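>>> Turn this into a structure:
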Amino acid sequence: MARGLCLTLAIVAVAAATPAAAQSFDTFRRFCLETGGVPESAVSALNQAGWETDPRSANLPADSSVTLMSDPATGTPAPEMAMVGFIASPTGLSVPVCSVMGPAVEAELVEQVTGWAGFAPARSAQGWTSWIYSGGPDQVTPQLDLVDADDAKLQAAARSRGTIHAIQVRTARAGPFLFHSSVAPEATTLPTH
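Below is the predicted model of the structure:
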């Protein structure tokens, strides 16, 4: 886990580089948003829908705390893949993540998330289109002042505003994908080995 978010996303991006049908925002909504991005809830929902551990999980570091899942009924390799688990932020904060990857059109993803969230996104310093909010999944409160907040500011905001959620449209070598993370009031720091 000490390798952090950047390495995990780079490996997942390579793992997801497969041609297939367009990514569905509905998949992201169903497994990442409707579960609040809580890894245990997301994995349970994926299992109930028949998704299984994706063979591309073998490309992840041995100490990774994320699981790659896909629906074997859609082909091999499956066109969509979910990444669910915990990653360490740059300061070591344990961050639950839920992401859906597959071929997609960035403008369509932005339109769909904006329609779901009910507010326009901001652009992060990394260049990612981002929706930062508290509440959800049925009612979200924009928290765009936190788009580039560090871990300490996010934790402080979570204590006063409730869990802070972030949806981002990120781009990897395989194309754009949807990424959800959150910081809860009780977020903890991962131990370093």
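
>>> Going by C-alpha atoms from here, please, whenever you check contacts or count neighbours.
Will do.

>>> The protein: strands as residue ranges?
Taking DSSP state E as the criterion, the chain carries its strands at 52-53, 66-70, 81-88, 94-101, 122-123, 129-135, 140-142, 164-172, 175-183.

>>> Quick one: the ones you listed as CSV, columns for mean neighbour count too.
As requested, these are arranged in CSV below (neighbours: other CA atoms under 10 Å):
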stretch, mean neighbour count
strand 52-53, 19
strand 66-70, 23
strand 81-88, 26
strand 94-101, 26
strand 122-123, 16
strand 129-135, 23
strand 140-142, 17
strand 164-172, 21
strand 175-183, 23
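
>>> Count the neighbours of K153 for me.
K153 has 12 neighbours, counted by other CA atoms under 10 Å.

>>> ok, it to A13 distance?
29 Å (CA to CA, to the nearest Å).

>>> picking that back up, of the strands of the chain, which is nearest T114?
Among these, the nearest to T114 by CA to CA is strand 129-135 (8.1 Å).

>>> if I look at S182, how far off is A15?
24 Å.

>>> rewinding a little: out of the strands of the chain, nearest to L9?
Closest approach to L9 among the strands of the chain (CA to CA): strand 164-172, 8.1 Å.

>>> before we go on, could you also do this sequence so I can check it against the first one:
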Amino acid sequence: MFKLKEDIGESLDRINFIYKNQKILTECIKDFKGFTIFKEKLGPYQKGKSYKLKFFLAIPLIKNNILKIAPEDKFDNRDAQRYAISERDDLKLKELESKYFLNKIKEFKLFMKKAVNIGEKPKTDLDRFNSYNANIIDSRLLKLLRLSTTELSPSDEQRLTNSEKILISNISELINIWRNYYLNQN
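Purely as a prediction, here's the structure:
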């Protein structure tokens, strides 16, 4: 049996790690004196002010209701719906807002769950969020499968997210091996 050169799961985890080190814009919703982690002082945070933090540092502060995602960086079921419709209606692979867009969807699900758990949003919003995100992923996956049987043009490659580049590379290689196995005489 054929073995992939690199574990796709590990590659996706690496990309997600890079995403979590990207900065996001947050707003303080409760005064907090701050704390020190890994010899780095975080805070103090003042209610009403905006702060740009690495995603992984913002998560515990968001979970503890000190910060919230700023409107400019938020991603909820309405945003997911807009992207799902746009992706569905376009036959070509669209370039997304960021090479880490799919990671953003994955990670922002945490905030949707939190909003539902504290009663800020109805559970139907989370269900819609999950449904729209599945539509985005499935639409892009179908387009990637079509692309994987051909030579990627530079413009096609530019439209891929980082995780999609890994996937299409592996799929293309497997399809070529499988296709050549049946088409070439040995």
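
>>> Got a TM-score for the pair?
Overlay of the two chains. TM-score (TM-score structural alignment, normalised by the length of the second structure): 0.24; 85 aligned residues with a CA RMSD of 6.0 Å.

>>> And the strands in the second structure, which stretches?
23-28, 35-37, 40-42, 50-54, 67-69.

>>> And the helices in the first structure, which stretches?
Ranges of helices within the first structure are 4-15, 25-28, 39-48, 106-117, 151-161, based on DSSP state H.

>>> May I see these arranged in JSON lines, with distance to A172 of the first structure as well?
JSON lines is the format used below for the helices of the first structure (distance: least, CA to CA, whole Å):
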{"stretch": "helix 4-15", "distance to A172 of the first structure": "6"}
{"stretch": "helix 25-28", "distance to A172 of the first structure": "17"}
{"stretch": "helix 39-48", "distance to A172 of the first structure": "22"}
{"stretch": "helix 106-117", "distance to A172 of the first structure": "11"}
{"stretch": "helix 151-161", "distance to A172 of the first structure": "24"}
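
>>> closest one to S134 of the first structure among those?
Between the helices of the first structure, helix 151-161 lies closest to S134 of the first structure; by CA to CA that is 6.8 Å.

>>> ok and the closest one relative to strand 175-183, angle-wise?
60 degrees (axes from the mean of the first three to the mean of the last three CA atoms, to 10 degrees).

>>> ok, and for helix 151-161 of the first structure, which residues are buried?
For helix 151-161 of the first structure, the neighbour count (16 or more other CA atoms under 10 Å) marks D151, L154, Q155, A157, A158, R159, R161 as buried.

>>> quick check, nearest of these to A107 of the first structure?
Scanning the buried residues of helix 151-161 of the first structure for proximity to A107 of the first structure, where the rule is CA to CA, the winner is L154, at 27.6 Å.

>>> unless I'm mixing things up, that closest one is touching I164, no?
Yes. Under the criterion of CA atoms under 8 Å, L154 of the first structure makes contact with I164 at 7.1 Å.

>>> Please enumerate the shared neighbours of the two.
The contact sets of L154 of the first structure and I164 overlap at V183 (CA atoms under 8 Å, 6 or more residues apart in numbering).

>>> which helix is the longest one in the second structure?
helix 123-148.

>>> what about the nearest residue to K113 of the second structure once chain neighbours are set aside, how many neighbours?
In space, and not counting its chain neighbours, K113 of the second structure is closest to L126: 6.7 Å by CA to CA, 6 or more residues apart in numbering. Neighbourhood size, L126 of the second structure [other CA under 10 Å]: 21.

>>> Okay then, goodbye and thanks.
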